[in-house]
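1. One predicted model, sequence on top.
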Amino acid sequence: MAKAKKNEVDAETEGKAPERKGPAVIGINFGNAYASIAVINNEGEPDCIANEDGERQIAAALSYFGLEEASGIQYIGNQAKPQLVKNSQNTIANFRNQLGKKFSEVTQAGPSTSAPIINHEDQPAYKVTILTPAPPPSVAPTPKATPLPTRPASPIPQEKILTAHDVSVLLFKSLLQSAVDFLGRPVEGAVLSVNTGWNDAQRAALKHAAEEAGIKVLQLLDEAAAAALAYTDAPPHEDPSHALKSDDKTTLVLDLGAASLSLTLLSSKQGLYYTLGVYEKD
């Protein structure tokens, strides 16, 4: 009898993917134009996952349109991109690089195709217009012979100001929810990639935004080092001693972003990477 039950269980589980084991830790690449989420798959390999819209490359953008509902965000991620054409003044994009900066440090690069950057208490911020629900109609009695029906009240336009920090928190919340939906369990921590040329204030601002979104930040990893590690000869889980055996070398990492170019010169010694120099051009 016990053997028959075991065979039934084996038949039911045959062909199913094994359950993910270990802590639910994710990697987040938060670029100025796009973001992505990575997890360790069932084979122990890193895998870039898709969000609920099937997108693996998630636009770092959000747009306000129509009545304010759920913080007023109607579109976030790739759904917000088309709004840059028909609703540009209420669509916020390219905000990551403003994290950790004062408004006086922001470089305005000509006319913007999205909501322009404004000064809000010396912080780079964005001003959008949202529609709040109209107040309920008056309950005061009206004359019996009303010549025309009362017009329904129109929604009231209202300005809303969000700093670069506020917008980043909203995007991080969306990325976290996508990861939770994919994994089917809470995320216990995340490793964030960070621009190699960023200073301490910018790095702290990125970490603060992620933590406010409910993400436990385990580590900030330089983007250039992350790219170099992805192209090592053997993954660490296959040969843990590989890093110590590898020859010392100098590597140039080229990052051609959506709106900028960066070059990072790395030195590798005994499996550890050191930044020798960084060049960035917007």
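-> Happy to help now that I have it.

2. drop to CA atoms for contacts and neighbour counts, all remaining ones
-> Will do.

3. From the contact counts, what lies against the lengthiest helix in the chain?
-> If each helix of the chain is counted by residues according to DSSP state H, the longest one is helix 164-183. Other helices and strands packing on helix 164-183, by 3 or more C-alpha pairs under 8 Å, 6 or more residues apart in numbering; DSSP states H and E, are strand 123-132, helix 200-212.

4. Those: which one's closest to residue 117?
-> strand 123-132 (5.2 Å; C-alpha to C-alpha).

5. so the closest one versus helix 164-183, what angle?
-> Per axes from the mean of the first three to the mean of the last three C-alpha atoms, to 10 degrees, the angle that strand 123-132 makes with helix 164-183 is 70 degrees.

6. So which elements touch strand 123-132?
-> Checking 3+ C-alpha pairs under 8 Å, 6+ apart, strand 123-132 ends up next to strand 61-64, strand 117-120, strand 156-163, helix 164-183.

7. Point out the most buried one among the helices and strands packed on helix 164-183.
-> Highest mean neighbour count among those (mean count of other C-alpha atoms under 10 Å): strand 123-132, with a mean of 21.

8. circling back to that earlier point, next secondary structure element downstream of the longest helix of the chain?
-> As assigned by DSSP states H and E, the chain's next helix or strand after helix 164-183 is strand 189-194.

9. just checking, what packs against that next one?
-> Using 3+ C-alpha pairs under 8 Å, 6+ apart: strand 189-194 touches strand 25-30, strand 217-222, helix 223-230.

10. Check which helices and strands the longest one sits against.
-> With contacts defined as 3+ C-alpha pairs under 8 Å, 6+ apart, the secondary structure elements packing on helix 223-230 are strand 189-194, strand 249-256, strand 261-269.

11. in that helix, what's buried?
-> Residues of helix 223-230 classed as buried: 223, 224, 225, 228, 229 (neighbour count, 16 or more other C-alpha atoms under 10 Å).

12. how much space between the last one and residue 250?
-> Relative to residue 250, residue 229 is positioned 13 Å away (criterion: C-alpha to C-alpha, to the nearest Å).

13. if I look at these two, which residues touch both of them?
-> Here residue 229 and residue 250 have no joint contacts, going by C-alpha atoms under 8 Å, 6 or more residues apart in numbering.

14. what about versus this one:
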Amino acid sequence: MTAQIIDGKAFAAQLREKVGALAADFAEKTGRKAGLAVVLVGDDPASQVYVRSKGKATIAANMESFEHKLAGDTTQEQLEALVDKLNRDPAVDGILVQLPLPSHLDEQAVVDRISPAKDVDGLTPVSTGRLALGLEGLVPCTPLGSLMLLKQIHGDLSGMDAVVVGRSILVGKPMAQLLLAENCTVTIAHSRTRNLAEIVRGADIVVAAVGRAEMVQADWIKQGATVIDVGINRLPPEEGKEKGRLVGDVAFGSASEVAGAITPVPGGVGPMTIAVLLRNTLVAAHRIESIDLPEGAL
């Protein structure tokens, strides 16, 4: 069989359009635009590109973008003081500190400083705790985007067997919690799991988020399973080329001949991350202003 290719780029565009319309309505009701503050420390080129794209997407979605670019030698005290300032700023509804931070900074201490009401990355202890308890809160963007793609394909996920390969706080753990909330039977696996291929082979849903290029092979995939590839890895460049191609954690070419549906890399989960970041910012703004979003709007 040939798998259905899950077009994350198209779905993300639809979500961003919905967010933009609702953000315009929010601005009309409140007299201000929802605001997202992104903090970048240092000059990592990939992070700079990502922050720029977030800023453009925020403005395009009828929201305010506040970019704070700090020097690589910024101290812990200076960074935490900025987060405190953004927590108090009524124009800011969402705060995102671009990770990873330079090695001399304590990432967790900085994340812990963010107000849970403005934690659009869903990484504070309060946010992660509410997710684990099944309570309303802000959820990490990539896992939520992945869930949206799964529900687009299947609708109701109840009773499905899901394997999440990866246990990071950014993707693996929150992904498992979201799938549990959808009444899936969930297994969390990782690079040290025994009989990993056999475990993955039993799943109706496979979410690969382990950070190893093409680790999940076609013979790991159950016939007709849905595969969500969160990985993004750059292979060594071929002769005569400056950059190697981007691949996911799944061997896409061969796996797409077995799976029922699969996300490509690039163009799958990646575009959803920024779209859900915008969605989370708008949700945070509505909660801060005590305004209800239309039911089912996002």
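-> Sure thing, it's come through. No experiment lies behind these values; they were computed from the predicted model shown.

15. Overlay them and tell me the TM-score.
-> Once the chains are laid over each other, their TM-score by TM-score structural alignment, normalised by the length of structure 1 reads 0.30; 139 aligned residues with a C-alpha RMSD of 5.9 Å.

16. Pick the most buried one from the helices and strands packed on strand 123-132 of structure 1.
-> Comparing these by mean neighbour count (mean count of other C-alpha under 10 Å), strand 61-64 comes out on top with a mean of 26.

17. Name the stretch among the helices and strands packed on helix 223-230 of structure 1 that sits most buried.
-> Among those, strand 189-194 has the highest mean neighbour count (mean count of other C-alpha under 10 Å), at a mean of 20.

18. quick one, strands of the stretch 51-200 of structure 2?
-> For the stretch 51-200 of structure 2, the strands defined by DSSP state E, counting those that start in this stretch occupy 64-70, 94-97, 161-165, 185-189.

19. returning to what we had before: and the helices and strands packed on strand 189-194 of structure 1: which comes nearest residue 157 of structure 1?
-> Residue 157 of structure 1 lies closest to strand 25-30 among these, at 31.8 Å (C-alpha to C-alpha).

20. Give me the buried stretch members for the helix or strand that that closest one is followed by, please.
-> Counting by DSSP H and E, the element after strand 25-30 of structure 1 in chain order, helix or strand, is strand 34-40. Across strand 34-40 of structure 1, burial judged by 16+ other C-alpha under 10 Å covers 34, 35, 36, 37, 38, 39, 40.

21. Same question for stretch 4-21 of structure 2.
-> Within stretch 4-21 of structure 2, the residues scored as buried using 16+ other C-alpha under 10 Å are 4, 5, 6, 7, 8, 9, 11, 12, 15, 16, 19, 20.

22. Could you dump these into a markdown table and include distance to residue 66 of structure 2?
-> Shown next, in a markdown table, are these (distance: C-alpha to C-alpha, whole Å):
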| residue | distance to residue 66 of structure 2 |
| --- | --- |
| 4 | 38 |
| 5 | 35 |
| 6 | 32 |
| 7 | 30 |
| 8 | 26 |
| 9 | 25 |
| 11 | 26 |
| 12 | 22 |
| 15 | 22 |
| 16 | 19 |
| 19 | 18 |
| 20 | 17 |
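
23. that older thread, and the buried residues of strand 34-40 of structure 1, which is closest to residue 129 of structure 1?
-> Nearest to residue 129 of structure 1 among the buried residues of strand 34-40 of structure 1, counting by C-alpha to C-alpha, is residue 34 at 24.1 Å.

24. From residue 93 of structure 1, how far off is the residue nearest to the closest one when sequence neighbours are not counted?
-> Spatial nearest neighbour of residue 34 of structure 1, excluding adjacent residues (C-alpha to C-alpha, 6 or more residues apart in numbering): residue 59 at 4.3 Å. To residue 93 of structure 1, residue 59 of structure 1 is 9 Å away according to C-alpha to C-alpha.

25. The two - which one has more neighbours?
-> Ranked by neighbour count (other C-alpha atoms under 10 Å), residue 59 of structure 1 and residue 93 place residue 93 first, with 26 against 23.

26. you'd agree that one is up against residue 61?
-> Yes. Between residue 93 of structure 1 and residue 61 there is a contact at 4.6 Å, judged by C-alpha atoms under 8 Å.

27. ok, now which ones touch residue 192 of structure 1?
-> By C-alpha under 8 Å, 6+ apart, the residues touching residue 192 of structure 1 are 27, 28, 29, 30, 217, 219, 220, 221.

28. before we move on, the earlier item: tabulate the buried residues of helix 223-230 of structure 1 (TSV), appending distance to residue 7 of structure 1.
-> Below are these laid out as TSV (distance: C-alpha to C-alpha, whole Å):
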residue	distance to residue 7 of structure 1
223	49
224	50
225	48
228	47
229	44
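
29. quick check, nearest of these to residue 156 of structure 1?
-> Closest approach to residue 156 of structure 1 among the buried residues of helix 223-230 of structure 1 (C-alpha to C-alpha): residue 223, at 43.9 Å.

30. Which residue is the nearest non-sequential neighbour of residue 125 of structure 1?
-> Among residues not flanking residue 125 of structure 1 along the chain, residue 163 sits closest, at 3.9 Å (C-alpha to C-alpha, 6+ apart).

31. moving C-terminal of the longest helix seen in structure 2, what's the next helix or strand?
-> Longest helix in structure 2, counting residues (DSSP H): helix 8-30. Using DSSP H and E, the helix or strand that follows helix 8-30 of structure 2 in sequence is strand 35-41.

32. now that following strand and strand 64-70, what's the angle there?
-> Relative orientation of strand 35-41 of structure 2 versus strand 64-70 (the same axes, to 10 degrees): 10 degrees.

33. Skip the chain neighbours and tell me the closest residue to residue 174 of structure 2.
-> residue 143 (6.5 Å).

34. all helices in structure 2, in order from the N-terminus.
-> Using DSSP H, the helices of structure 2 run over 8-30, 45-60, 76-88, 107-113, 125-133, 141-154, 172-181, 196-201, 252-255, 270-288.

35. ok and the second one relative to strand 35-41, angle-wise?
-> Interaxial angle of helix 45-60 of structure 2 relative to strand 35-41 (the same axes, to 10 degrees): 170 degrees.

36. coming back round to it: state whether the residue nearest to residue 34 of structure 1 and residue 30 are indeed in contact, as I suppose.
-> No. If you go by C-alpha under 8 Å, residue 59 of structure 1 and residue 30 don't touch, sitting 9.7 Å apart.
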